[in-house]
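[1] Quick one: sequence plus predicted model below, questions after.
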Amino acid sequence: PRFAARTFALARQDEYEADRIAGRLLGRDVAAAALVEIEVRDAWLQAEFWRRHWSGAAAHPLPVGPYRAMRRRLAEPVAAEFANGTLRQALKRISSVDDTHPGLRDRIEALDAAATLPVWSQGGALALLGPDAKRWVAHFDKQWCRDHASEWKLHHAWLGRVRARAQVLQAAAAQNNAGEMVELARLMRHLDPQADVRPLYEAALERSPDHPGALRGLVQCLPEADRGARLQCLHRLWDAGSADRWWTARTALAELETPRPGVEHDAAALKLWRERLERAQESEERAWQELSGTPFFSQIARHDLGAFELGELQVELARCAPVARCWLVRKNLREFPQRRAYLVFVELPNLDDESRYRLCRSLEQSLDLPGPALVLWAGESPTLAQIQRAAFEPVYTR
């Protein structure tokens, strides 16, 4: 740690120097375009490709290698809306001490280049291997299947339960309420990320016109070209209540800031949604402070997960080998009384505190709970005894 701290500034400068050399060899615009494309495609891999690949476990009990499909998909252009949103968020991130690489904005500014979306690459470095490329792809596909066999098996079993739950909801379609229709849409997207779930959201809104989950889902189903309909849905979602306003404002701004053929720039709408985002951000900060800054065991109640939701959580925890036990409670937020927010307490007996911290932050991002969650490990604060006394019974025991 001391060596890393003392050499951090030098390592950071090495990154800038590498970028400058690339700029001299290839041109600064080419170097900047490469940095942007790497940023966007990496986000696309995490958000889109892997989700779709793992959904294949629904039909395949044995693992399927990802790299053959990845090679083909990486030669395709990234959807404009996703690319613009990713670039916009990347340019907002500041350089941190967690990584010697500077933030994207700093790297592009150092190159004195424009931060714009590139002309997408249509091939990759694998082409340099010539006829051997297919053999190497097959080799790494086989290795990936071997390394992920157990996790794939668990995921296949979980998707089987997802399908069973979806079939139950489909059988009772005529009696389902709006919440159950939204749940069915979510389950169908687990089974097939490309499933057409728009009719489900529209039917849910017929039964409950201001249902936040249905409005949010419908926005994501509407075609990109129909900006008017998307913004209309977002206005309805904003008016429906405050719990989804931060997401609503961010999505509206992403829509308005994405150039579309034949659509004029709307300065008034941009101003409105920027003001709304600022207000929503302030509310979110207060809510997070309430979730993370108040005494752990104040304003809590038993978790409100249904049987299927709890089963989903237990499957996710089973995949996380270090977790020995887990407790889940609902945190009642004064800022958002209707929001489902949670505290997750985990017992991690065989890790040091730094590893526990990293795992808890990772679980906050990966656990599929119906609301934000703060994950804490049993240690000095809170202690295992405090958790056992105040957090009700464990929801998972290995």
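    Structure's in. What do you need?

[2] Please count neighbours and contacts with C-alpha atoms only from this point.
    Noted.

[3] For the stretch 251-398 of the chain, just list every one of the strands.
    In the stretch 251-398 of the chain, the segments counted as strands under DSSP state E, counting those that start in this stretch are 300-302, 325-331, 341-347, 373-377, 396-397.

[4] what's the following helix or strand after the strand or helix carrying Asp14?
    According to DSSP states H and E, Asp14 maps onto helix 2-26. Counting by DSSP H and E, the element after helix 2-26 in chain order, helix or strand, is helix 28-44.

[5] Okay, angle between that next one and helix 2-26 too, please.
    Using axes from the mean of the first three to the mean of the last three C-alpha atoms, to 10 degrees, the direction of helix 28-44 lies 120 degrees away from that of helix 2-26.

[6] What separation is there between the spatially closest residue to Trp377 that is not a sequence neighbour and Tyr67?
    Closest residue to Trp377 apart from its sequence neighbours, by C-alpha to C-alpha, 6 or more residues apart in numbering: Val346 at 4.8 Å. For Val346, the distance to Tyr67 equals 34 Å [C-alpha to C-alpha, to the nearest Å].

[7] Got another one to weigh against that:
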Amino acid sequence: MAHPEEPTLPEDTGQRKNKNMEELMKMIVRRTVLAVCTLVLALILPAAASAACTGFDDVPESADCYESVMYLAECEIAAGTGNDCFSPEQFITVEQWAVMLCRAYGVETIGDNWQDVGRSSVVEAYRQGWLNETALSAPRSPMCRSVLVESAFAAADVPVYDSTLYEGGTSLSTADNILRAGRELGLCSDDADTNALVTRGDAAIILHVVLTQSFRIEEPPVPVTLVNAAGVNVNDFLLELRKLPEQVLDAFNAAGWTYRIDFDYISELSNRLNMSCIGATNYSRKTIYISEASATLHEFGHFLDWTLGFPAEHEQLFRAEAAAAPLRNYAKTNAREYFADCFAYWVKYAENANAISLLQECAPMTYRYMEDLMRIAN
């Protein structure tokens, strides 16, 4: 007699048979699906691997640029020059470089053919600040090393500072300064020529390195409290600050002032005043606002005027000599602008005997005042 908690034998036997059949069918289906998937993958993977690793006929594995070219090709940044060739020994053109940059950094271009895509890429690269205006007029010209490395730095947001901003640094041309940074970061050999044309293979190596490595640039010392609200390369601004007399910079710091690169502030000020501004001095905030480095000296002239307590003598000099002074028209609007421009003029042309002589000739009282003042400041 069966126990109440157990199934009877006939019922148990039937359930086990049904369950076994279900398991058998599931196993058959699983094995069939697995076999089909294996077959499909066996057909697909070799073709995909072959497509990804084919490379270019003229870039053997022994080539210095092989790894870089393969990386760019696999990332769909470089597609070669046709007929399974990359042409690594050909000089790269502005247009070809622009196409690679736009693909590398995801910048959209337009065009159904190479000519249109190339033209669009040059325009977009220029808009991004990666190429200069010359690129627009000569898109098919070859690129020299300093120009290409500078473009690569710009695209990767790698700042390059003038060598004179570092202790013991000597003055270099823009091109030499670019290659100096390139050598320090391993993008150029020690004997690299700034004007040497760059091959497609070398360009691939440079772009590959820039895309796959992180660069740490040593920032030069900053002589004042500087706020870079605009997030731009501060090189040009530091060069302007470097021109200022040390005592003026010391006074700026001692008074708790700030030098602020702020495009938004200057834009709002320009709209409010209905005039184009590139700098402003806010005495209550003790802040110099700048949007262009070239306004630095003039704005520090306003700071110096504030430091001196806005002397009445500045008004007298303005009334007596502003009209004849060799300054821009804006400097002749009022005494404060006149003094600020006189200061900027003196600092800028301190080593230019002709310019200083012109000020002495046209505004002799202003000349004597600035000479005495700057002698003290220096």
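    Looks like it arrived, so ask away. Treat the numbers as computed from the prediction; the structure is a model and nothing was measured.

[8] TM-score for these two?
    For these two chains in superposition, a TM-score of 0.22 is obtained (TM-score structural alignment, normalised by the length of structure 2); 140 aligned residues with a C-alpha RMSD of 7.1 Å.

[9] Select, out of the strands of the stretch 251-398 of structure 1, the one closest to Arg216 of structure 1.
    Nearest to Arg216 of structure 1, of all the strands of the stretch 251-398 of structure 1, is strand 341-347, at 18.1 Å by C-alpha to C-alpha.

[10] and the strands of the stretch 251-398 of structure 1 as JSON lines, adding distance to Asn84 of structure 1?
    Formatted as JSON lines, the strands of the stretch 251-398 of structure 1 follow (distance: least, C-alpha to C-alpha, whole Å):
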{"stretch": "strand 300-302", "distance to Asn84 of structure 1": "39"}
{"stretch": "strand 325-331", "distance to Asn84 of structure 1": "35"}
{"stretch": "strand 341-347", "distance to Asn84 of structure 1": "30"}
{"stretch": "strand 373-377", "distance to Asn84 of structure 1": "28"}
{"stretch": "strand 396-397", "distance to Asn84 of structure 1": "40"}
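
[11] Export the ones you listed as a markdown table, with columns for mean neighbour count.
    Listed next are the strands of the stretch 251-398 of structure 1 as a markdown table, based on neighbours: other C-alpha atoms under 10 Å:
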| stretch | mean neighbour count |
| --- | --- |
| strand 300-302 | 16 |
| strand 325-331 | 23 |
| strand 341-347 | 24 |
| strand 373-377 | 23 |
| strand 396-397 | 16 |
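
[12] Tell me which of the ones you listed sits nearest to Val40 of structure 1.
    That would be strand 373-377 among those, by C-alpha to C-alpha, at 26.9 Å.

[13] which secondary structure elements does the closest one contact?
    Under the contact criterion of 3 or more C-alpha pairs under 8 Å, 6 or more residues apart in numbering; DSSP states H and E, strand 373-377 of structure 1 touches strand 341-347, helix 353-366.

[14] and Ala251 of structure 2, how far is that from His208 of structure 2?
    Using C-alpha to C-alpha, Ala251 of structure 2 is found at 47 Å from His208 of structure 2.

[15] Comparing these two, which shows the higher neighbour count?
    Neighbour comparison, Ala251 of structure 2 and His208: the larger count goes to His208, with 19 against 15 (by other C-alpha atoms under 10 Å).

[16] can I assume the more buried one sits in a helix?
    Yes. The assignment for His208 of structure 2 is a helix, going by DSSP: H, G, I helix; E, B strand; the rest coil.

[17] give me every residue that touches it.
    Ser68, Tyr71, Leu72 (C-alpha atoms under 8 Å, 6 or more residues apart in numbering).

[18] still on that earlier bit, quick one: buried residues of the helix holding Asp14 of structure 1?
    Phe8, Arg12, Tyr16, Asp19, Arg20, Ala22, Gly23 (16 or more other C-alpha atoms under 10 Å).
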